[in-house]
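Q: Need coordinates for the following:
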Amino acid sequence: MGLLTFKIILVLALFILALTVAAYSTWAERKVAAIMQDRIGPNRSGPFGLLQPLADGGKFFFKEDFTPAAAEKFLFIVGPSLVMFISLITGAVIPWGKTLNIGGTSFDLQVANVDIGVLYLVGMVSIGVYGIMIGGWASNNKFSLIGAIRASSQMISYELAMGLSIIAIIMMAGSLDLKVIVEQQTHGKIWGFVPEISGMNWNIFYQPIAFIIFFVAALAETNRAPFDLPECENELVNGYHTEYSSMKLGLYMFGEYVNMFISNALIVVLFLGGYNYPGIDWVTNHWGENAAGILSVIVFLMKTFFGIFVFMWIRWTLPRFRYDQLMHLGWKKLIPIALFNLMATGAIILAYDHFMK
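A: You can find the predicted model right below:
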């Protein structure tokens, strides 16, 4: 199998995976909410309600596609399309697993192994806000516009804290390459004295503050509760997508769930060791490269799905912030803490290089 053929298969597999995860995240969220509220949740469409996402998707496709007469029709379509497009292409630089050996050739389970993978992801996330802003403005609805402005100011604010937390990881890794960041979490003694276990040298042990900042910022970036002010129904009817119906609304909803999936995948890459797991070297040496590669993909997805569950857990546990509280948290709390963590990281790295090497 050639490299191009493998990459095409990998792109299709990731596309199907992202859409499947987005669809069944809606089912999972309703089940999680039902458990926390002591009720059943979806249970009519198929066993355990597993066909509910298919029913919801069919509903979106067959509902009336309404466009307001005063809307900017071209931009009205571009908004949700851009959100979905950006959500899907961000997964291209994420290393989803170790390697697979096919016909004697090892292939990385990563669509595009670029040297500036972190910058690519940050840039794509920054562009994603345009889809929401364009959609809210093009609707020619004041509630939609307010929701879009809320979303843009919120996402820009929390991107700063998110970026500062990522810089701390970059300083430790010395690279913007996500593959390098993952590989550096394979070997090493935690804090220099904990006995080494291959695949367990995760960045969360060195950067717990950066992890908390990034996690909170990821909640805000994906407009998840308690940061769902852009679409709070008690104030803005439905927020930036008030005027949307049919599959245009479906694209916004799917985009949110794909964003949640990619955000948690990025958290796994930066802080939770990526595809690494305890004993990965032993599995590679005794069971072979393919067994280790397949297991690495399973472990990566398990970590990601656990992160998605925590996102859902938080949504159905914490109340929504007031908007002034949301902005104060971002500008007065997270950004100063992230700056302090960045300076502390730099000081520790310089001290280590000076005294230990």
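
Q: make it CA atoms for all contacts and neighbour counts henceforth
A: Noted.

Q: how close does Leu3 sit to Met155?
A: As defined by Cα to Cα, to the nearest Å, Leu3 lies at a distance of 37 Å from Met155.

Q: if you count what's nearby, which of those two comes out ahead?
A: Remark: of Leu3 and Met155, Met155 carries more neighbours, 22 against 12, as counted by other Cα atoms under 10 Å.

Q: part of a helix, is that one?
A: Yes: judged by DSSP: H, G, I helix; E, B strand; the rest coil, Met155 forms part of a helix.

Q: For it, give me its contacts.
A: 129, 220-221 (Cα atoms under 8 Å, 6 or more residues apart in numbering).

Q: redo that, cut-off 6 Å
A: Glu221 (Cα atoms under 6 Å, 6 or more residues apart in numbering).

Q: now swap in the one 3 residues further on and tell me
A: Contacts here follow Cα under 6 Å, 6+ apart; on that basis Tyr158 touches 217, 330.

Q: Please, which helix or strand holds it?
A: helix 142-173 (DSSP states H and E).

Q: what's downstream of that helix, the next helix or strand?
A: Sequence order places helix 178-183 as the next helix or strand after helix 142-173, per DSSP H and E.

Q: neighbouring contacts of the helix or strand just after that next one?
A: As assigned by DSSP H and E, the chain's next helix or strand after helix 178-183 is helix 208-221. Helix 208-221 has contacts (Cα under 6 Å, 6+ apart) with 155, 158, 162, 165, 227.

Q: Here is the second sequence; please produce its structure so I can put it next to the first one:
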Amino acid sequence: MQAGHILAGLAPMSDMAFAVSSIIKVLLVFVVVLVTVAMLTLMERKVSAWMQDRLGPNRVGPGGLGQPVADGLKNILKEETNPAEANGVFFTLAPMLSIIPAMITFAVIPFAAPLPIFGTVVPMVIADLPVGVLFLMAFSSLGVYGIVMAGWASSNKYALLGGLRAGAQMISYEIALGLSLMSVFFLVGNVTLTEVIYTQQRMNMWFALPLSVSFFFFWISSFAETNRLPFDLPEAESELVTGYHTEYSAMKFSMFFISEYSHVLTVSALMATLFLGGWDVPGSFDDMLGYNAAGQWVGATPHWSITLLTFGAFALKTFLFILIFMLVRWTVPRFRYDQVMDLGWKIMLPAALVAVVITAATVLGLDSYGVRFEDKFLGIFPTYALVLTVVNGIMLAAVLWLMDRGHTLGGTGAMEDKRIHAREVARRRSEQMRVRLTTPRAGAR
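A: Below is the predicted model of the structure:
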């Protein structure tokens, strides 16, 4: 169900109008993304200051609003230094490989309802690709190449260790991230993000509740994919100086900084689209989107005010997730590396596989009984979403029990037990070896 099919009765866009609108959208979106990323640095510092009972930046501009501009000018005017033993080509290429995927991935995320203009309608997404989610997953995973390359090309042991950590961590959690999306595809039947929004409107409930397990796994994996606390092992200032970008300065360092916040922005926008309805405002725009309250197919009546309002809703949901990223950074301590790997491979991967199977069986059962998205339980609650909410709630409770440090993830006490056990095993082996060496063999004089 593409946007062009839903908005029936409106004139299709000409090739020239499509080209012009695409260029304008590209320029606007990337300018907005860059400005937003700059302001996120200020927001991060303000949030951290608030949580630590400080004032934060307040010297440049009113309330410190000019601080991102001052930081940008400072890094532009700084001298760039390259380590003597670094590989110059790859050392320069690494920041570019890190920032390009972070900027491109936002192109497939719809950020508002379609905009009617000049007798036609313009979808508020740069590229509404039929493989939108797959495109996003493919390009977002390319960011690890820049990080690993930066660690290797720096000729620094701390940077190399940070790059290797980033590669292992991102690969470990991309599997759970991909599996968490499969439940969404079961309900949508499509990998287009526009269709994901329309399906949530038809169900009369955002996917955050009916697919709470997938939402939880995606949310946890997003911390690991963006290398944010408590998964910031690749940087780990207390262990690796600053990790893979230890040797970088000036604008090269700024490119890694922009890349990190661009990933945070993109992941937050993606979570808002997949699990909070994207730009959807509940109960207000069913007629505009092709469905009335009874689930019947109707014509579309888009309006610029609706586009503006839905963009505001999308921005609000996105910044909600960004705020959670920042609050978690100053709330939760960093995991040990063995805990990060245990969580990814021993808990999230098998639990995500089980959740996919159970969700698929539930969807198959509901479809077999002829339950539709529009059906209401007791005339109030959407039946389809209610059943999935109960099933996923039970699974989520089981997952949270498994993630308790006392059950699966070992804390410092469990780590000490392992050390004691290892020392005891080594002592026994040493004792056995001593006995064998000192005991005379049979028949020996």
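
Q: distance of the aligned partner of Met36 of structure 1 in structure 2 from Gly365 of structure 2?
A: By TM-score structural alignment, Met36 of structure 1 lines up with Met51 in structure 2. Plainly put, Met51 of structure 2 is 47 Å away from Gly365 of structure 2 if you go by Cα to Cα.

Q: Next: Ala153 of structure 2.
A: Taking Cα to Cα, one finds Ala153 of structure 2 at 53 Å from Gly365 of structure 2.

Q: try Met341 of structure 2
A: Relative to Gly365 of structure 2, and taking Cα to Cα, Met341 of structure 2 is found at 35 Å.

Q: More neighbours: which of those two?
A: Using other Cα under 10 Å as the criterion, Met341 of structure 2 and Gly365 rank with Met341 on top: 17 against 12.

Q: which residues sit in contact with Gly293 of structure 1?
A: 97-100.

Q: List the contacts of stretch 69-88 of structure 1.
A: If you take Cα under 6 Å, 6+ apart as the criterion, stretch 69-88 of structure 1 is touched by 128, 131, 134-135, 138-140, 251-252, 255, 258-259.

Q: Max pairwise distance over those residues: which two?
A: Farthest-apart pair in these is Asn140 and Val258; separation 26.8 Å (Cα to Cα).

Q: Would you mind telling me which of those two has the busier surroundings?
A: Val258 (28 against 17).

Q: so which helix or strand takes in that one?
A: Assessed by DSSP H and E, Val258 of structure 1 sits inside helix 246-271.

Q: do Val391 of structure 2 as well
A: Using DSSP H and E, Val391 of structure 2 falls in helix 383-402.

Q: and the helix or strand that that helix is followed by, which stretch of structure 1?
A: Where DSSP H and E defines the elements, the next helix or strand beyond helix 383-402 of structure 2 is helix 412-438. Using TM-score structural alignment, helix 412-438 of structure 2 corresponds to no residues of structure 1.

Q: Ok, stretch 146-158 of structure 2 next?
A: Under TM-score structural alignment, the match for stretch 146-158 of structure 2 is residues 131-143.

Q: now stretch 340-349 of structure 2
A: Stretch 340-349 of structure 2 covers residues 326-335 of structure 1 once aligned (TM-score structural alignment).

Q: just stretch 17-29 of structure 2 next, same as before
A: Stretch 17-29 of structure 2 covers residues 2-14 of structure 1 once aligned (TM-score structural alignment).

Q: Name the residues of the matching stretch that are buried.
A: 7, 10-11, 14 (16 or more other Cα atoms under 10 Å).

Q: Switch those over to TSV; also include secondary structure and distance to Val21 of structure 1.
A: Below are the buried residues of stretch 2-14 of structure 1 laid out as TSV (DSSP: H, G, I helix; E, B strand; the rest coil; distance: Cα to Cα, whole Å):
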residue	secondary structure	distance to Val21 of structure 1
Lys7	helix	21
Leu10	helix	16
Val11	helix	15
Leu14	helix	10
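
Q: What is the nearest of those to Phe48 of structure 1?
A: Distances from Phe48 of structure 1 to the buried residues of stretch 2-14 of structure 1, taken by Cα to Cα, are shortest for Leu14, at 25.8 Å.

Q: all helices for the stretch 1-150 of structure 1, in order.
A: 3-36, 52-62, 73-89, 117-138, 142-173 (DSSP state H, counting those that start in this stretch).
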